[in-house]
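Participant: Please find the sequence and the predicted model below.
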Amino acid sequence: MSAPIGAGRTERATATWSALVAAACNHSRPAVRFGDLEWSGHELLDRAGGAAAWLESLGHTPGLALPALVASSADALALVIGGAGSGHPIAPLGVRMTPKELAAVVVATCSPVLVAQSEFAELARDVAELAGCRTAVVPPLTPRSWFPRSEPDDIAIVLHTSGTTGLPKPVPMCQWRLAARARVNGALCALDPESFYGGSAPFHHIAGLGNMSVALAAGALITGVPSFTVDGWRLLREWGITHTSMVPAMLEMLLASGEAHQESLRVLQYGGAPIRAATLSRIYQAMPGVRMLNMFGQTEGSPVSVLTPEEHQEAVAGRPELLGSVGRAAPGVELQIREPGPDGAGEVHARGDHLFAVDDDGWLATGDLGRIASDGYLYLLGRKHDMIIRGGENVHPLEVETVIISHPDVADAAVVGVPDARLGQTVVAFIVPARPGTVPDSDKLRTYVREQLSGFKVPVRWHTVDSLPRNPNGKLLRRSLGEDS
């Protein structure tokens, strides 16, 4: 086990997320704006009071998560705030999932009721029939005076993992840890009452409600679009957002469409994959003055590490290797590499007040493989279950992908292991060309990778594809590629 990297644990926080939101939204300025609907902070809290009263009327067991089919909207935020402060934590679910998939998640919550906004009422009925529960459609929320009744250990929100390798797993977020996350993330992103956060991730995701919960606690104005599209980005730009988050594949889409420009944007948070130096330079040209942050984390805890705006500027100025890392330990986080191999790589573990799915000693096992350089930078190598074992040698897909993507002929890449009778597994690469309609020369790519990595890590087969399969959150669906190889 390597030595811990980062700051030690602080004293346990006594503040609650609900109290932070109540204080931050105690104003008459705009707090939420979705389309033509705009509520002030006072109106949002009053609607949260109405939501709390309605949730109480359902006869639901206090403290038990309420599964909900809701999308980014003012009502959904009021429902979450009211639920968190009244002991009825909301667990938003992915509205693009099938009824069968949703029913399995609802059954696992043990909730006798499924909440849904009116536009998802039909889907809710189908799910409820399979899950053996009843539905409750969110009514117009009557304003009602409200102040949170929550304790630090109460559950505020429940989010689920994306479920790319099985049934989505619930991640209960208790009040004091969510408050700690709001403070850490809010400070890193420079969110304040003058900020305007615009989201495009699905509401049920850590990049959706997870980021909006931070913006709420900072007193920022909040808006959102149903999903990330170029048209949706144009709307966010028209509204004048100052803060947002996305994955690098979305940035590449904006650049390719010529729509990346955004003069009002102050902070752009990204994650999920490294960004290319050339892409970063083009983003700076399109978004003058924007501050870029790469935050590594997951639903179970985020941020674990951060590549700061200053380090992004260093990368452009002559240290592009920094972009291959996910930065150094986030404020208040200790990092460890457990059971490192000869190359220093092992599973990344983290400890901090703002991490949720931790063991009795406060450690989060991320499931990600990585190594920490002598200067403290964390380099990820992929998920444990994605590791390829070729002839007894470990190949980390993310390490190989990072090298491939740095080639100017490549826009995106994925590496998978496929069965091999002699070696156990062999390495296969899927390439999205930088210039649509072209086919990068595999021999040149093979030589390029071999110049930087050991021979056993170099892909033996190369496939050119138009795009890579990703879930709605931008996460690469590596298993789909394995099946097609």
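Facilitator: Okay, I see it. Owing to the predicted nature of the structure, the values given are computational and were not obtained by experimental measurement.
Participant: make it CA atoms for all contacts and neighbour counts henceforth
Facilitator: Noted.
Participant: any idea how far the most centrally placed residue in the chain lies from E56?
Facilitator: Per CA atoms, centre = their mean, the C-alpha nearest to the average position across the chain is that of A207, at 3.8 Å. Distance check for A207 against E56: by CA to CA, to the nearest Å, it reads 28 Å.
Participant: Heading C-terminal from the longest helix anywhere in the chain, find the next helix or strand.
Facilitator: Criterion DSSP state H: the longest helix present in the chain is helix 41-57. Downstream of helix 41-57, the first helix or strand assigned by DSSP states H and E is strand 66-69.
Participant: So what's the gap between that following strand and the chain middle?
Facilitator: Average the C-alpha atoms of strand 66-69, do the same for its chain, and the two points are 20 Å apart (CA atoms, centre = their mean, to the nearest Å).
Participant: Need the contact partners of it.
Facilitator: Under the contact criterion CA atoms under 8 Å, 6 or more residues apart in numbering, strand 66-69 has outside partners 88-95, 106, 109, 111, 113-117, 120, 124.
Participant: residues of that strand that come out buried?
Facilitator: 66-69 (16 or more other CA atoms under 10 Å).
Participant: F228 contacts A207, doesn't it?
Facilitator: No - with contact defined as CA atoms under 8 Å, F228 and A207 do not form a contacting pair (12.0 Å).
Participant: what's the overlap in contacts for these two?
Facilitator: A201.
Participant: For the protein, just list every one of the helices.
Facilitator: 17-24, 41-57, 74-86, 99-109, 121-131, 175-188, 209-218, 230-239, 248-257, 277-286, 309-317, 397-405, 442-450, 478-484.
Participant: The ones you listed into TSV, with extra columns for distance to Q425?
Facilitator: What follows is the helices of the chain, written out as TSV (distance: least, CA to CA, whole Å):
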stretch	distance to Q425
helix 17-24	47
helix 41-57	52
helix 74-86	46
helix 99-109	31
helix 121-131	40
helix 175-188	40
helix 209-218	37
helix 230-239	39
helix 248-257	28
helix 277-286	32
helix 309-317	35
helix 397-405	13
helix 442-450	18
helix 478-484	11
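Participant: And here is the other one:
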Amino acid sequence: MPATPALPSYASGTSDVPLLGDTIGDNFDRTVAAFGDRDALVDRDPGKRWTYRELAADVDTLAHGLVSTGIGKGDRVGIWSPNRAEWTILQYATAKIGAILVNINPSYRSHELEYVLNQAGVRMLVAAESFKTSDYAGMIEQVRPKCPGLEYVVLLGTHSWAELMDAGRGGDPALLAKLQAGLSADDPINIQYTSGTTGFPKGATLSHHNILNNGYFVGELCNYTEADRVCIPVPFYHCFGMVMGNLACTSHGCCMVIPAPGFDPKATLAAVAAERCTSLYGVPTMFIAELNDPDFATHDLSSLRTGIMAGSPCPVEVMKQVIDRMGMAEVSICYGMTETSPVSTQTRADDSVERRVSTVGRVGPHLESKVVDPESGLTVPRGTPGELCTRGYSVMLGYWEEPDKTAEAIDAARWMHTGDLAVMDDDGYVNITGRIKDMVIRGGENVYPREIEEFLYTHPDVLDAQVIGVPDAKYGEELMAWVRLREGAEPLTTEAVREFCQGKLAHYKIPRYVHVVEEFPMTVTGKVRKVEMRQQSVTLLGLEQVAAQRHA
């Protein structure tokens, strides 16, 4: 008898729970009606808290304020700020009137800000005045003359924010209801910029349907109810914060807890203890910092039940410690990308510890996953490596005003090609084994080497530059630049390169290591062999032990 052919690497997420068909505003109103008196939002830094009814009042006031300035459906409103309550209030206010929220990474510097404001056509920018080393107000002033479409700048905590809120007080609820009723769940509602291989970020455009359902089903797989309190130290500008965090909470009536504006391990542990959080989010770097905090043992984390670790490969030992020492018995690993709203696969609470430390789970409800041969595009048999693709409600509408780039990422059958190499086992669990593209994931931030290479080319002494990711115990990966210098140039130090990048590139895009070479390793066809460069770099930097660490 002929052998039975192996199952294809394809899986679909069946579910008894239907997809949500409403807009974010309508879904939020439903939660407010059901859980009005329950805690909705706690912002620990200024010590403010809101019930769902109080949060709804502020959201509606801000929505009226936006309308009073002429902001309406389809207009782009930028948000450039670390985590704070106003970020969340603006997220829901823009959703209620159909304005498209444009998330701007708080680490961006002036040239990145200018590009995003112009590319998205941002009419209003809401921003913090400053945070840590970032003078947002100063950078906005610098780029404003070069952004003709930018009509309004509102700085949080200043007169301009108070004015915007005041303008919305006493607004007609019937007007807001009418605007809300005119929206479709398939309308674009959010643009998130992801580092681009062409040197500039691309704006992944997401609908109500995309992100509301993704937040909802991530919350479903974490078994959220209105009794849950979720500590969100991950940034709101990223899907991890605003979708898996905020939308997972508001679609279930949970409480959102902001431990601090930026990640702080002490503040996070203190927030979990004081607010009796049942769930905690983070990239592996964050959990490592919390577990290693000298005062870790003094915090009562007994309320924790679950949480999510995602954003970069999760070290097995860290995952085990999170379960054992933090009591997060039901902790989940999620995998995805901004372009898929973001989660495609997730481990379940009833998965074995081995599954949860060695895979990124299986396909989410109402989604499809497959692993294909990158050359032929055909689905490979289970157990065979290939490129992971995902399809379903979560796939973005496209890259903002970049149809060619969209067509490169999403094929004619609406499969999103992730560029990640993966293996699907017989039970449908996925293991990420590498990347087809050269993308580096540093502490949960996606970095495309091409963008940094393009920038390094502007250095007067650099003839050519190649940027790679090398293993790092703290961030998962760190950036290393291999550079060839122009004839007669002075030797170039790592410090000099970092100084050249300072203030012009976001901190996580600045190479940690610099290696000056005469030539790059090349293939016979003249392509740079980055794989070989990585191998050499591991030896060169003495990172063999870090490289050998097991990840899910």
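Facilitator: That came through fine. As the structure is a prediction and not an experimental result, all values here were calculated from the model.
Participant: hang on, the earlier thing: translate the residue nearest to the centre of the first structure into the numbering of the second structure.
Facilitator: Matched to the second structure by TM-score structural alignment, A207 of the first structure sits across from F240.
Participant: quick one: contacts for its match?
Facilitator: Listed by CA under 8 Å, 6+ apart, the contact set of F240 of the second structure reads 234, 311, 342.
Participant: any idea how far it lies from N103 of the second structure?
Facilitator: 12 Å.
Participant: How about Y393 of the second structure?
Facilitator: From Y393 of the second structure over to N103 of the second structure the distance is 21 Å, taken as CA to CA.
Participant: Between these two, point out the one with more neighbours.
Facilitator: Using other CA atoms under 10 Å, the more surrounded residue of Y393 of the second structure and N103 is N103, with 24 against 20.
Participant: and that one, what pairs with it in the first structure?
Facilitator: Aligned counterpart of N103 of the second structure in the first structure: P92 (TM-score structural alignment).
Participant: Likewise for A127 of the second structure?
Facilitator: A127 of the second structure maps onto A116 in the first structure, by TM-score structural alignment.
Participant: wait, doesn't that match sit right on T135?
Facilitator: Yes - contact criterion CA under 8 Å: A116 of the first structure and T135 qualify, at 7.2 Å.
Participant: In terms of neighbours, single out the busier of these two.
Facilitator: Neighbours of A116 of the first structure and T135, each counted by other CA under 10 Å, are more numerous for A116; the result is 26 against 18.
Participant: so who does the more buried one touch?
Facilitator: By CA under 8 Å, 6+ apart, the neighbours of A116 of the first structure are 68-70, 124, 135-138.
Participant: Go through those residues and name the one nearest C174 of the first structure.
Facilitator: A68 (18.2 Å; CA to CA).
Participant: Can you point out the buried residues in the helix or strand where V514 of the second structure lies?
Facilitator: Counting by DSSP H and E, the element that carries V514 of the second structure is strand 513-516. The neighbour-count check on strand 513-516 of the second structure (16+ other CA under 10 Å) flags 513-516 as buried.
Participant: Likewise for stretch 154-172 of the second structure?
Facilitator: 154-156, 161, 164-165, 167-169, 171.
Participant: and what of stretch 238-245 of the second structure?
Facilitator: Across stretch 238-245 of the second structure, burial judged by 16+ other CA under 10 Å covers 238-245.
Participant: Nearest to Y92 of the second structure, out of those residues: which one, please.
Facilitator: So of those, ranked by how close each gets to Y92 of the second structure (CA to CA), first place is M242, at 10.3 Å.
Participant: For the residue nearest to that closest one when sequence neighbours are not counted, give its distance to L541 of the second structure.
Facilitator: Leaving aside its sequence neighbours, M242 of the second structure sits nearest to F236 (CA to CA, 6 or more residues apart in numbering; 4.7 Å). Using CA to CA, one obtains 34 Å as the distance from F236 of the second structure to L541 of the second structure.
Participant: Which one's more surrounded, the two?
Facilitator: Higher neighbour count among F236 of the second structure and L541: F236, with 28 against 11, using other CA under 10 Å.
Participant: What does I323 of the second structure correspond to in the first structure?
Facilitator: Per TM-score structural alignment, I323 of the second structure is aligned with Y284.
Participant: A71 of the first structure versus its match, what's the distance?
Facilitator: For Y284 of the first structure, the distance to A71 of the first structure (CA to CA) stands at 31 Å.
Participant: More neighbours: those two, which one.
Facilitator: The neighbour comparison of Y284 of the first structure against A71 (other CA under 10 Å) goes to A71, with 26 against 17.
Participant: hang on, that one packs against P226?
Facilitator: Yes - in this structure, A71 of the first structure is within contact of P226 by CA under 8 Å, at 7.1 Å.
Participant: Now list whatever residues contact both of the two.
Facilitator: By CA under 8 Å, 6+ apart, the residues touching both A71 of the first structure and P226 are P202.
Participant: Give me the distance between the residue lying farthest from the centre of the first structure and I389 of the first structure.
Facilitator: The outermost residue of the first structure, judged against the average C-alpha position, is R422 (38.6 Å), by CA atoms, centre = their mean. Remark: distance between R422 of the first structure and I389 of the first structure (CA to CA) = 12 Å.
Participant: Alright, calling it a day.
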